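> Build me a model from this:
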Amino acid sequence: MLPKEKIDRINELSRKSKSVGLTDAEKEEQQQLRKEYLQTFRSSVKNTLQNVTILDPKGNDVTPEKLKKIKNKRLH
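Predicted structure coming up:
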């Protein structure tokens, strides 16, 4: 998870860009922070999916084969 200070800074830059605009340095900082946020978010989603087992209403494992292979690689 991204530190609260960085999320606060992303929000601060977003508000400023809508009201008065950003300097070139602030635009670059905003892009870098957004990139870091997306990497963290994607990593979190990927990790969550790698730990999920999908069951149908009857309780049968219907996890996609691709996901099962990824899980098996992590365990070995």
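> going forward, measure contacts and count neighbours with C-alpha atoms only.
Noted.
> residue boundaries of the helices in the protein?
4-19, 24-49, 65-75 (DSSP state H).
> What are the buried residues along the last one?
To tie it back to what came earlier, the one meant is helix 65-75. Lys71 (16 or more other C-alpha atoms under 10 Å).
> what's it in contact with?
49-51 (C-alpha atoms under 8 Å, 6 or more residues apart in numbering).
> Could you rerun that using 7 Å?
Gln50 (C-alpha atoms under 7 Å, 6 or more residues apart in numbering).
> and that helix, how far out from the chain's middle?
Taking C-alpha atoms, centre = their mean, to the nearest Å, one finds helix 65-75 lying 20 Å from the centre of the chain it belongs to.
> to compare against the first, here's another:
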Amino acid sequence: MDYANMKMDDVIKRINELYKKSKEEGLNEIEKEEQQILRRRYIDSVKSNFRAQLETVELKKKN
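Have a look, this model is predicted:
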């Protein structure tokens, strides 16, 4: 599966599906690996968005 090009909504949906399954019946090794890849993709996206927001912030000088 091409995780890098998945829409973020789809990434979050799949993370939640895997979480629910892990609590109900457990995950196999492939699903555990997928879960980690998707979580990393989500975290990297949040960091990137936050970094982009910080770059647009301008400090105001005190008078």
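> if we can go back for a sec, can you redo the helices of structure 1 as TSV with distance to Leu55 of structure 1?
Shown next, in TSV, are those (distance: least, C-alpha to C-alpha, whole Å):
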stretch	distance to Leu55 of structure 1
helix 4-19	35
helix 24-49	14
helix 65-75	13
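> number of nearby residues for the residue mapped onto Glu5 of structure 1 from structure 2?
In the superposition onto structure 2, Glu5 of structure 1 corresponds to Asp10 when matched by TM-score structural alignment. Burial of Asp10 of structure 2 is recorded as 12 neighbouring residues (other C-alpha atoms under 10 Å).
> got a list of what the spatially most central residue of structure 2 touches?
For structure 2, Tyr42 is the residue whose C-alpha lies nearest the centre (C-alpha atoms, centre = their mean; 1.0 Å). The contact partners of Tyr42 of structure 2, taken as C-alpha under 7 Å, 6+ apart, number zero.
> Return the residue of structure 1 aligned against it.
Aligned counterpart of Tyr42 of structure 2 in structure 1: Tyr37 (TM-score structural alignment).
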